[in-house]
Structure formats: structure tokens, C-alpha cells
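[1] Need coordinates for the following:
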Amino acid sequence: MAQAKTLTQAEIDQVLRYASTRKYPERNRALILTSFLTGMRVAEIASIKLGDIVNDDGTIKNEVRLSAAQTKGGHPRTVFIASKLKAELEAYLKTRHIKDPTIAFFHTDRRLKFTPNGLCVWFFSLYRGAGISGASSHSGRRSMITSLAQKGIGVRVLAEIAGHRSIAVTQKYIDANPEMCRNAMELI
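    Below is the predicted model:
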């Protein structure tokens, strides 16, 4: 099975523009950027509840603590929320009228909880509609890890962020691209 495509910033912007033309644009943006700015797996995104993301005072948390039941490997982990993602999550939250911390944070078009498979299909349809071929629900995760590696973040830190127990797994996510190679050669 081929690896998910790593998207360029221009492609991410293309997807965001397309998503803004669809129903629930704030949700769409928040979902896309949650994938690209946290590197969470689609099943993890589908599993997060309002109480995982939102503090009692209604503000967005700095980090999400995923339980073992919410992660692929059955090991709890912490996902850090960047400030630019917080703004997107706040904008989306203004469209929701829920207060129960046990309710799913992201909803389907029918206002139901996404299943992991349903969210995979949602991402696939979104990328196809935006004209991006080869992308999947895992593209945000691969793109985030590659982007951080390109900025010089060490593989050990990347493994921690991704929730990998082995750096060998993390290394498979890093997609060497021409810009990375050019920058490396400038270090000589």
C-alpha cells in the first residue's frame, strides 16, 4: 500500500479554499488543520470529545491528553495545540451549541459523531473535490512530520509528537523533498 501524499503549503491552501465552499466551513477548516497541525490519526480525531479540547471556562486547552482507548497503540499520549490551531478551534466552537463534555467535538453533516472510517471517507472526498490526488486521511500526519523535520526538529521529538514508540517508524513518515536536499547542501 502506498504512503499517503505529503502536501505542500500551496496544496494545503487549495484544500482549505475548497473546504470553505462546502457546508460547515468552520468545521471543515478545523478538521483539516487539526490533522495538519497536530498530526493526530483520523481515529484519534474522531474520538475526541468536547471535554478533551475545551477547558471548563470555555477556552481551548494547550494540550489534549488522549487516553489509551483513543490511540492506535493503546498507550496514552499528549497532543499539543499550536496557537494558530486554537484560533481555528475557537471559530468552530462558536458554531456548536453543546456544553456536554462527553459529546464528540467534531460532527458529521447530520450532526452525529464521526466514525474513524467515516472521517477517512470525508478526507478522501475532500481531497478529491479539491483536485489533490494521492492524498488520504493520513496526509496531514505525514505532512506535519515532514514539515517539522524540514525545520530541523529531531526525530526523537518527532516520535514523541507523533506518538510513536520507535523512531524507525517516525523516519518512514519523513518525506525527503527537493527543498530539504537543497537546504542540506547549503550546510556544506
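
[2] C-alpha from now on. contacts and neighbour counts both.
    Will do.

[3] mind listing the strands for the protein?
    Assigned by DSSP state E, the chain shows strands spanning 63-66, 77-80.

[4] I'd like the distance between the residue nearest the centre of the chain and residue 29.
    Compute the mean C-alpha point of the chain, and by Cα atoms, centre = their mean the closest residue is residue 35, 1.1 Å away. With distances taken as Cα to Cα, to the nearest Å, residue 35 is found 10 Å from residue 29.

[5] Same check on residue 55?
    Using Cα to Cα, we find residue 55 at a distance of 21 Å from residue 29.

[6] quick one: which of these two has more around it?
    Between residue 55 and residue 29, counting by other Cα atoms under 10 Å, residue 29 is the more crowded of the two (22 against 13).

[7] The more buried one: what's its closest spatial neighbour, skipping adjacent residues?
    Spatial nearest neighbour of residue 29, chain neighbours left out: residue 16 (6.3 Å); criterion: Cα to Cα, 6 or more residues apart in numbering.

[8] compare with the first, here's sequence two:
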Amino acid sequence: MKVDGHGQAKVLTPHEIGKLFKAFGSDRDRACLVICLYTGCRISEACSMLTTDAYDAAGVRMKITLRKANTKGKQETRQIPVNSVLRGYLEIYRSRAGKQYLFPRRHGREHINPKSADEILRETCDRLGLVGVSTHSFRRTALTQMSSAGIPLRVIQEISGHRSLQALQRYLEVSKLQLEGAIASLFCFGFMFFPFRN
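    Below is the predicted model of the structure:
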């Protein structure tokens, strides 16, 4: 867990996510971090999105576009399907989206700075007493949840944009419950090969 800016960002529980999203002061802040959670993108990718990356004339797009120019390493453009939860948040936010940038600064010029998004999150976490949370928590939570749900790592890598599976695996957290479940699954082999005898 992250302590004083060191270590990995905390993977959030559903309860913590709910508390955070209720506590954010604006739909802009909420929508920005919801995009990170439901697409697994980095905060810099979310902050720099164009409005047309999320909306078209008919409403919320079927896929969010993360442009190559805004990705880490400027590797390639990614398109992430929009699920029903993300769609709901984006529909609520639509009337507040900027003309050019999805998440504009106060006076509509440029996009919100990722450092500003980080400060907003830190202030909210301080109020709620949440420790170890950073903007990267939303990305780590998304990727860990997909892994826990049994989504193949290669599919998660397509979503996350990591260059290698090795880089992706550093993001994924393994819970104590998962470890216990993995060991418990070996129990059946004992009966198959070494039956108990009286």
C-alpha cells in the first residue's frame, strides 16, 4: 500500500469506491475517476480526453477512445467498451462536458491537470479517512478486479495498454482469500492419489 507517496496505490473495495463517489464535490471529478475505474486507464489519459472521445451527436459512444498521443509511451490508440455503469455516469455528466476537452479547467480552457485531479482525490480521502489511495488506485482496482474475475491476462493487457504481461502483473494484487482458495483446490488431489486408510 502507498504510504507517504511510496509503494503501490491501494486496491479499493466496493465500499470504499461507493464512499468516494458519494463524497466527490462535482460531477466532473466523479466522472473523471469513474472513467479510470471502468476503463482501467491512467489519470493522465482520462484528464486529456476530448469530448468526442466519449460522446457523439446521439449521446454516449459505445467505446471510449484513449488517443495514442495521450497514452504513456505514445504507443497506440485504445478503444474500451462502455458498460452500463459508466454509461450512466457519462449521461449525467454530458451537459457539463467541455466543448473541446471532456474535463475542462474552470474557465473552459485546456483540460484539468492530472495533479489537480490527484489533489481533489487526496482532499476527499483525507475527509473520509482513507489511507494509501491515489489516482492510480482506480487503475489498479480495475485491473485486479478483471484478473480476479478470471479474465485472461492477454485481454486485460489490451485494455490496460501495458507493453508486456510482466509489466501488467505488477499491477495485480492477490488477496489472502485467493491464496487460500488456490490451496484448497488442491485438496481433491489428495483423495485421488493418496486415499485415507483405516
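
[9] can you tell me which residues contact the residue nearest to the centre of the first structure?
    By Cα atoms under 8 Å, 6 or more residues apart in numbering, residue 35 of the first structure lies in contact with 41-42, 45, 140-141.

[10] most surrounded residue in the residues you listed?
    Going by other Cα under 10 Å, residue 140 tops the contacts of residue 35 of the first structure with 28 neighbours.

[11] Give the aligned equivalent of that residue in the second structure.
    When the second structure is aligned by TM-score structural alignment, residue 140 of the first structure is paired with residue 138.

[12] swap in residue 160 of the first structure?
    Counting by TM-score structural alignment, residue 160 of the first structure lines up with residue 158 in the second structure.

[13] How about the contacts made by the closest residue to its match other than its chain neighbours?
    Computed as Cα to Cα, 6+ apart, the closest residue to residue 158 of the second structure that is not its neighbour in sequence is residue 78, at 7.9 Å. Contact analysis of residue 78 of the second structure by Cα under 8 Å, 6+ apart lists 65-68, 158-159, 161.

[14] rerun at 10 Å
    Shown in contact with residue 78 of the second structure (Cα atoms under 10 Å, 6 or more residues apart in numbering): 41, 63-68, 71, 158-161.

[15] Looking at the residues you listed, which two lie furthest apart in space?
    Across these, no pair lies farther apart than 63 and 71, at 16.4 Å, counting by Cα to Cα.

[16] ok now do the spatially closest residue to residue 29 of the second structure that is not a sequence neighbour, which residues does it touch?
    Using Cα to Cα, 6+ apart and skipping the chain neighbours, the partner closest in space to residue 29 of the second structure is residue 117 (7.1 Å). Contact analysis of residue 117 of the second structure by Cα under 10 Å, 6+ apart lists 28-29, 32-33, 43-44, 47, 134-135.

[17] counterpart of residue 117 of the second structure in the first structure?
    Using TM-score structural alignment, residue 117 of the second structure sits opposite residue 119 in the first structure.

[18] any idea how far residue 103 of the second structure is from residue 87 of the second structure?
    For residue 103 of the second structure, the distance to residue 87 of the second structure equals 16 Å [Cα to Cα].

[19] Please enumerate the helices of the first structure.
    Using DSSP state H, the helices found in the first structure span residues 9-20, 25-38, 42-47, 50-53, 83-93, 116-130, 139-150, 155-162, 167-173, 178-186.

[20] contacting residues around residue 186 of the second structure?
    No contacts exist for residue 186 of the second structure under Cα under 10 Å, 6+ apart.

[21] And it, how far from residue 170 of the second structure?
    Residue 186 of the second structure sits 26 Å away from residue 170 of the second structure, going by Cα to Cα.
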